[in-house]
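Asker: sequence and predicted structure are below.
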Amino acid sequence: MAGLGALARKIFGSSNDRKVKGYRARIAAIGALEAELKALSDDALRQRTDTFRQEVANGRSLDDLLIPAFATVREASRRAMGQRHFDVQLIGGMVLHDGKIAEMRTGEGKTLVATLPTYLNALSGNGVHVVTVNDYLARRDAEWMSRVYGFLGLSTGIIVHGLNDAERRASYAADITYGTNNEFGFDYLRDNMKYERGSMVQRGHGFAIVDEVDSILIDEARTPLIISGPLDDRSDFYNTIDAFIPRLEADDYEVDEKQRTASFTESGNERLEVWLSEAGLLKGGSLYDIENVSVVHHLQQAVRAHKLFQRDRDYIVRNGEVVIIDEFTGRMMPGRRYSDGLHQALEAKERVQIQPENQTLASITFQNYFRMYGKLAGMTGTAATEANEFLDIYGLEVVEIPTNLPVKRIDDDDEVYRTVAEKNHAVVEVVLDCKKRGQPVLVGTTSIEKSEQLAADLRKAGFRQRDLSEPFDGRPPAPDDFVFQVLNARYHEQEAYIIAQAGVPGAVTIATNMAGRGTDIQLGGNLEMRVARELADLEDGPEKEARVAEIRADIARLKEQALAAGGLYVIGTERHESRRIDNQLRGRSGRQGDPGHSHFFLSLQDDLMRIFGSDRMDGMLQRLGLKEGEAIVHPWINRALEKAQQKVEARNFDVRKNILKYDDVMNDQRKVVFEQRIDLMSADNVADTVAEMRHVVVDELVAKHIPERAYPEQWNSQDLQDDVRVYFNLDLPVVEWAREEGIADQEVRERLKTAADEAAARKVAQYGEPIMRQVEKAVLLQTLDHLWREHLSTLDHLRSAIHLRGYAQRDPLNEYKSEAFTLFEAMLAHLRQQVTGQLARVELVQTPPQLSEEATLATAIAEHEDPVTGENEVVEAAAAFQPAPAADRNPADPATWGRVGRNEPCPCGSGRKFKHCHGQFVA
């Protein structure tokens, strides 16, 4: 059957060939306009943008404008940048416009390709987002491509770290906005923590093109974006929970040291329920009622702290702090803290000061953020191996774009050695050989640690390592200068320059796979980067033109040397779990028809080889007489490894898909809450919403205390009277009403609603309608945010324990959906009750209420785990929200206080928190 499939592909072409063929028809039509457009003046060419915009406004579709728009961009690029799009680049542009992924080899000009669909889709006026992997690439690409957009009359914005809200708003308002995935995602979350519609920075999610789409939508999508802030002091709670654990007996809990988990037995549950009831911490009758999810979570963390974590092995106590010990290196890691309350549990166990736990204020996965766009497209050099995931998760089809010139790179079969030491020795020998012949070498490693090990082996062989702080002019090292550089994807701008110059003769570069991602390695060097680096101080003029000509000639000479030596030699020191990562490394060589070489060196001690039974293979190779330093090389090994990688890829896909299923539950609720917030912020008056909440609370209280079709003597009238006092601040004679002859629940309901409405009307009369409308909106938004954060925390705790339902033959995902829905309904009920209760007791003093956006954002941090280093990238969320300096504050003049956080000491000097003094609006 496989043979028949191969025969059919030869005769009819693959499905990808047929897709590409469908796009080729329009290339001729675009080319036919070239002569006509060349004859136009610059102004006349620019004028076409206004014409296109008018046609779109009149109802013409963007698809109808594709041919003339692409032809216009091609001509503008030729004039503004001296670069004319190849025909295959036009195909790439059409694929992107159709909302698909264009897989284009390294060096095929993806950055330029993006200008075609970006320009076309910007004509609609809804804005286009171009997403990159780091700030350096966002700036670089925006600066390069804005020459084309500016030439055609479109504006370009950049979103990078360090901008304030006004700058961000201006960048999002541009026709085209370049930025990083993290910044776009964090801006969305921060926007949904604002309290005024006008302070939001994003203006919608129409069309996005994601560069290095595999890195952003798969690699980085493994961890969510999180904005978090410190919780209030809960030391008493942690200490109370901690006191229970030593009282437990051995058969009250079960500990799994291998999985590092702990759970309570039936006897343990019974004991804990009694103790929690005595402490007033148990809601309902059972420990595992939905209301007790957070308590159970912290109990489990406390028993883990006592029974799994050992002092002086897992952590030490130093200067009154619990400091984690790295399990691999044995080193202390000051500043690092366990999450989810575990560190607080350890602090309670050791009787040291308990630091506040961080609470998630807002979070979203990249999957759910990018699925908000009306149209999404992506481009990369490696996407085909993950095509199923792109289609399943994002609805994105992958189309492989043909190269402009045939690929000449030689891809050798893998060499497999028994040990890492033998493998590294073989790599060093190849590097030495290339260095002597003047062939540039790029060595790819899987981690920073393995880069350092290989660097040590090169130093033993007589090489010297250039420090990143050493000046580097991009010229080749001298033949007798055995120098190499180590890059690790941390210093994006500097590394992009070094990677771009990694094609000069004799260059030796060791890099982790993410280092310099998005940067093209050109044999002989990169002209634009060398000009920017070497001629930065020269102004435009004859002298600069002469120097540019010298650099261009130098690069041409160096390229000839590199070509003669065989082009870029790429060495892989390990196979990855994903074939895509291997292909990224291999694709660095052989750009635009250049010769090149790729070769992977493996050992049986590599992670992937160990996972797939290298112990048996090691014994077999020894019996066959494989000597030290010898390698086994065979195409069968390549195929076996590829199948192993496919299995791992499928497993990782299933894991990511399962995580997403759980996040989808939260995402549905997130969308409801965020949309509700925007509606509330946009409304001038939320009185109707507040009144409706008030009436629903009345209905719920009456339904709770007056059973259906019950006689008045069966009513819980005293409890109803007490609840009316709690929620409406009204002392009504409900008990006496129940004694009236002929009274019915409907009559009670109407009396309560009337009394509550009259009390609300008195507040309006007392403080004035404008003030009360402001207070209502403030209370509503703040209460919604507070309950949503608590809800997020509860869902996190629920998710960490829901897998236990599987032991009862229940589907954990369905259980999670059901419980999450129940919790969401409860959150909405609490919202109605708390808003009604707070507004019933509101007392305004001196100053009108302030929304606490400043206080929340000033203490919040934005974080996302780096998929390469495993480190958390932490970003200050809102440096713009700062209080006035203390020296400038006059205690007697509130006008000098600036923005005051609600939990700060009041600047008046009373000693009370601001929210309980001049910022008070809830009694």
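Answerer: The structure has been received and is ready for your questions.

Asker: rest of the way, CA atoms for contacts and neighbours
Answerer: OK.

Asker: which stretches of the stretch 501-650 of the chain form strands?
Answerer: 508-512, 568-572, 596-603 (DSSP state E, counting those that start in this stretch).

Asker: what packs against the first one?
Answerer: Under the contact criterion of 3 or more CA pairs under 8 Å, 6 or more residues apart in numbering; DSSP states H and E, the helices and strands touching strand 508-512 comprise strand 441-445, helix 448-460, strand 483-487.

Asker: of all these, which lies closest to Ser235?
Answerer: Checking these against Ser235 by CA to CA gives helix 448-460 as the closest, at 39.1 Å.

Asker: which helices and strands sit right next to the closest one?
Answerer: Partner elements for helix 448-460 (3+ CA pairs under 8 Å, 6+ apart): helix 420-437, strand 464-466, strand 483-487, strand 508-512.

Asker: take this one as well and set it beside the first:
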Amino acid sequence: MHDDVNDRIGKNMLGLGTIAKKVFGTPNDRKVKATRPLVEKINALEPQFEQLSDDGLIAKTEEFRKRVADGENLDALLPEAFANCREAAKRALGLRAFDTQLMGGIFLHQGNIAEMKTGEGKTLVATFPAYLNALTGKGVHIVTVNDYLARRDAEWMSKVYAALGMTTGVVYPQQPEPEKKQAYRCDVTYATNNELGFDYLRDNMKMELSDMNQRGHHYAIVDEVDSILIDEARTPLIISGPAQDRSELYVALDKLIPELTESHYALDEKTRNVTYTDEGNEFLEQRLHEMDLLPEGQTLYDPESTTIVHHVNQGLRAHKLFTRDKDYIVRDGEIVLIDEFTGRMMAGRRLSDGLHQAIEAKEGCNIQPENVTLAQVTFQNYFRLYEKLGGMTGTAATEADEFQEIYSLGVVEVPTNRPIARVDDDDAVYRTAKEKYEAIVETIKEANAKGQPILVGTTSIEKSEFLSHLLTQAGVKHNVLNARQHEQEAQIVADAGKLGAVTIATNMAGRGTDIKLGGNVEFKVMEAIAANPETHPDQIRADIDEQHKADEEAVKAAGGLFVLATERHESRRIDNQLRGRSGRQGDPGRSSFFLSLEDDLMRIFGSEKLDKVLSTLGMKEGEAIVHPWVNKSLERAQGKVEGRNFDIRKHLLKFDDVMNEQRKVIFKQRLEIMEAADLSEIIGDMRHEVIGDLVDEFMPPKSYADQWNVQGLYAALLEKLNLDVPVIDWAAEEGVDGEEIIERIADAADEQMTEKAEAFGAENMRMIEKQLLLQTIDAKWREHLLTLEHLRSVVGFRGYAQRDPLNEYKTEAFQLFENMLNSLREDVSQKLGQIRPLTDEEQQQMIAQMAAQQAAVQQAAAPEAPQGEAKEGFDENDPSTWGNPARNEACPCGSGKKFKHCHGRLA
């Protein structure tokens, strides 16, 4: 009875929801509808802007700039600015923006993500909000996923901006500094997310304001926003350099490990984990005190002990989890790791976080220094620096919650210019992978027989090559596009829409390149010109255009592009990206997903129940279940996985937010220091705080004179400030108190610094103060980053004590930050106290030495310069000239880096 009532209520509610949507529209429909009056205004202005000369369009830009400077709102200016931009694009590129493209531009300007299907012209859409927002003079960044797209889009769209009187720049790796600075000074700058993030970090390691490249973070438009802000946001950007030599520490700790007994640690071989017991911690603490590796009065549980705890943990792991000739071998005095799956040596591979150094100490090898983090930032925190952010992609709706929560970005689905004519089949589920692949091959053969081009999506290189083998056996001619064939990517994608083409591709395929029915005209023209250099290019283009029309019609008649997916991905977004390759701009097309109960997603999410259902239905071998219910249950499963992955990213971000707040404080301080002409007041305040702390330490407030340690204070002032004052005599005076002593010491210290400033010359003194303060901040921040990394690696264990690791991390990170600022004051005051007037020769030597130290840090922060000659015929913009290097081979560009870390990273 209750179930019947609930069913009826549920159906009625569902019915009401459907009726409400029909009457009021979905929230997305309402957003789209709200832009229509603006689009009509832009269209109404079109005849007026068509009458303007080319110079008239540029004059309009100058008029708009003045109106913005006078305080006019960008929203009020939008219709005129968009109309001017549309006219410029029409003249420069021969493209007139559709109404739906104008809508996309409006949503981007409003700080949203515009979800636009493949082939809807996103590259042109970005020019509208970029132009409007660049009128402020603060610069606009357009972010792409790789350098090829950044250069291509900048070159293509610069014609539009030039027609509007605006400048366009492009930022790329290993770019000369003057060129990079100029690119950032342009009205619109195209760059990859990696290069923008690294330039931000490099700028905040510079010593002079004039050396900084970026000029703030006003507005960014992120192309393929889901790829950049979600997929790539899992890995932080890190600039690293060689750390200080800690070999003595590793050797000292290594001698300690053999003293441990089995009661001192707990070993879990199943999970390859080893931890100290309470008894072990007590033993360690005692021995570390005896060895002077742990200061007296400090315990292993204090925040300051994080680094030493990290290293004794790594020492224990090196001894108890890593076995010689099983996990590694010693060859020519070096530790070489062994791959546990293949048994092969992994030359050049090193374990991180000091573990490799701990193994080197254990085996008595030469200890190579660790790499230390000089600066780091996550994409989440970098892109949240922008005052306003917009994004474009074909697939964002499934990640809408994450975009809203992390970046405050709304997602709006922009209607297509022409209705989608693609047919999306329900998923076909087979019992075994063998049956599934047999059905796939048959389906491909059927479609191929009528000339329909087919794009087959696979989830891994291994599976793409397995299917390729099956198709070869079946006599089907095809192309394979995966990481091993990436240099032919553009060519293979350009051919994928040809009549009878069969293309097997992994998830990496096709970003930034459309699959056009009948093939890509531009590629055909380039090939024909290369083959027939005597024939006039215009004649070649005319012939190919004619031929292409016939090819396009033949492909349309065969059913358009057929996207056939061999598996469901964990994320619906990746599936939608693949499906969206078909049905471009109203073209006909078809998409099908072939699954089996042996697929990872099906195996993890309830395949046993489905298996029973299929058995009960009495399905024969080779038969599939095809029903909308199956689609729904799979979407729910994918939604759960997406939710779990979001939670993991959100949790990681909470930890990074702690560091980010501290990073912003430090970078802001550096900027203020570089902007300041005179730092003597700040330096003086630091010195006075150090004096106050020292007096409070040796002459505690509210204590009696006979409890004062005046001798200790005298020694500390001499050591910390190089200040020789009669503090012992002052303390002996009748009625004198701590406040008065502080005042006298401060006056003496100020007088000493005034004398030094006169001896050095005021200008030199100001420069020394600035350089010293910046260098000390940088050194302290690097040490602090390392300590936070170590704290992060051990704080998770607090969960066993029913304490929240995140709260523990926040508390201790704040305490460590305060300690860092205190020691910064001490270090700066001590160094300035110790400098003395120098001869001209000594002064030049000191300045040169400081410059050399800074140059070493800058070199670590800078992109690697080319180490050798590029391969003959190498063209950075043409992957077909790169050859086919293995991932770990040297890059053919001559940079000296491994291919996977250089041009291979972009493919």
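Answerer: Yep, it's here. Keep in mind that this is a model prediction, so the values were computed, not measured.

Asker: that older thread, of the helices and strands packed on helix 448-460 of the first structure, which is nearest Pro712 of the first structure?
Answerer: So among those, strand 508-512 is nearest, using CA to CA, at 76.8 Å.

Asker: between that closest one and strand 483-487, how big is the angle?
Answerer: 10 degrees (axes from the mean of the first three to the mean of the last three CA atoms, to 10 degrees).

Asker: that's a strand at Thr360 of the first structure, yeah?
Answerer: Yes: counting by DSSP: H, G, I helix; E, B strand; the rest coil, Thr360 of the first structure is found in a strand.

Asker: tell me which of the helices and strands packed on helix 448-460 of the first structure sits nearest to Ala345 of the first structure.
Answerer: strand 508-512 (37.1 Å).

Asker: distance to Asn526 of the first structure and mean neighbour count added to the helices and strands packed on helix 448-460 of the first structure, as JSON lines?
Answerer: Shown next, in JSON lines, are these (distance: least, CA to CA, whole Å; neighbours: other CA atoms under 10 Å):
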{"stretch": "helix 420-437", "distance to Asn526 of the first structure": "20", "mean neighbour count": "19"}
{"stretch": "strand 464-466", "distance to Asn526 of the first structure": "20", "mean neighbour count": "15"}
{"stretch": "strand 483-487", "distance to Asn526 of the first structure": "18", "mean neighbour count": "22"}
{"stretch": "strand 508-512", "distance to Asn526 of the first structure": "16", "mean neighbour count": "24"}
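
Asker: let's have these in CSV, adding distance to Gly107 of the first structure.
Answerer: CSV is the format used below for these (distance: least, CA to CA, whole Å):
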stretch, distance to Gly107 of the first structure
helix 420-437, 23
strand 464-466, 27
strand 483-487, 20
strand 508-512, 18
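
Asker: and these: which comes nearest Gly444 of the first structure?
Answerer: Nearest of those (CA to CA): strand 508-512, 5.2 Å.

Asker: that closest one corresponds to what range in the second structure?
Answerer: Counting by TM-score structural alignment, strand 508-512 of the first structure falls onto residues 502-506 of the second structure.

Asker: and for stretch 819-834 of the first structure?
Answerer: So stretch 819-834 of the first structure is aligned with residues 812-827, judged by TM-score structural alignment.

Asker: how about the matching stretch: buried residues?
Answerer: Buried residues in stretch 812-827 of the second structure, counted by 16 or more other CA atoms under 10 Å: 812-813, 816-817, 820, 824-827.

Asker: from the residues you listed, which is closest to Met508 of the second structure?
Answerer: For these, the nearest to Met508 of the second structure is Ala813 (38.9 Å; CA to CA).

Asker: and the closest one, that's in a helix?
Answerer: Yes: applying three-state DSSP, one finds Ala813 of the second structure inside a helix.

Asker: contacting residues around it?
Answerer: 658-659, 788 (CA atoms under 8 Å, 6 or more residues apart in numbering).

Asker: redo those as TSV? Include distance to Pro415 of the second structure, secondary structure and neighbour count.
Answerer: Below are these laid out as TSV (distance: CA to CA, whole Å; DSSP: H, G, I helix; E, B strand; the rest coil; neighbours: other CA atoms under 10 Å):
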residue	distance to Pro415 of the second structure	secondary structure	neighbour count
Val658	40	helix	17
Met659	41	helix	21
Leu788	47	helix	21
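
Asker: picking up where we left off before, winner for burial among the helices and strands packed on strand 508-512 of the first structure?
Answerer: Across these, averaging neighbours per residue (mean count of other CA atoms under 10 Å) puts strand 441-445 on top, at a mean of 26.

Asker: who are the packing partners of it?
Answerer: helix 420-437, strand 508-512, strand 568-572.

Asker: map Ala496 of the first structure onto the second structure.
Answerer: So Ala496 of the first structure corresponds to Ala490, using TM-score structural alignment.

Asker: kindly report the same for Tyr315 of the first structure.
Answerer: Aligned partner of Tyr315 of the first structure by TM-score structural alignment: Tyr328.

Asker: ok, that match touching Val336?
Answerer: Yes: counting by CA atoms under 8 Å, Tyr328 of the second structure touches Val336, with 5.5 Å between them.

Asker: quick one: closest of the helices and strands packed on strand 441-445 of the first structure to Gln89 of the first structure.
Answerer: Nearest of those (CA to CA): strand 568-572, 23.9 Å.

Asker: check the mean deviation of the closest one from the second structure.
Answerer: Following superposition, strand 568-572 of the first structure is found to deviate from the second structure by 1.2 Å on average (mean CA distance after the TM-score superposition for the first structure).

Asker: that strand versus strand 596-603: what angle between them?
Answerer: Using the same axes, to 10 degrees: strand 568-572 of the first structure against strand 596-603 is 20 degrees.
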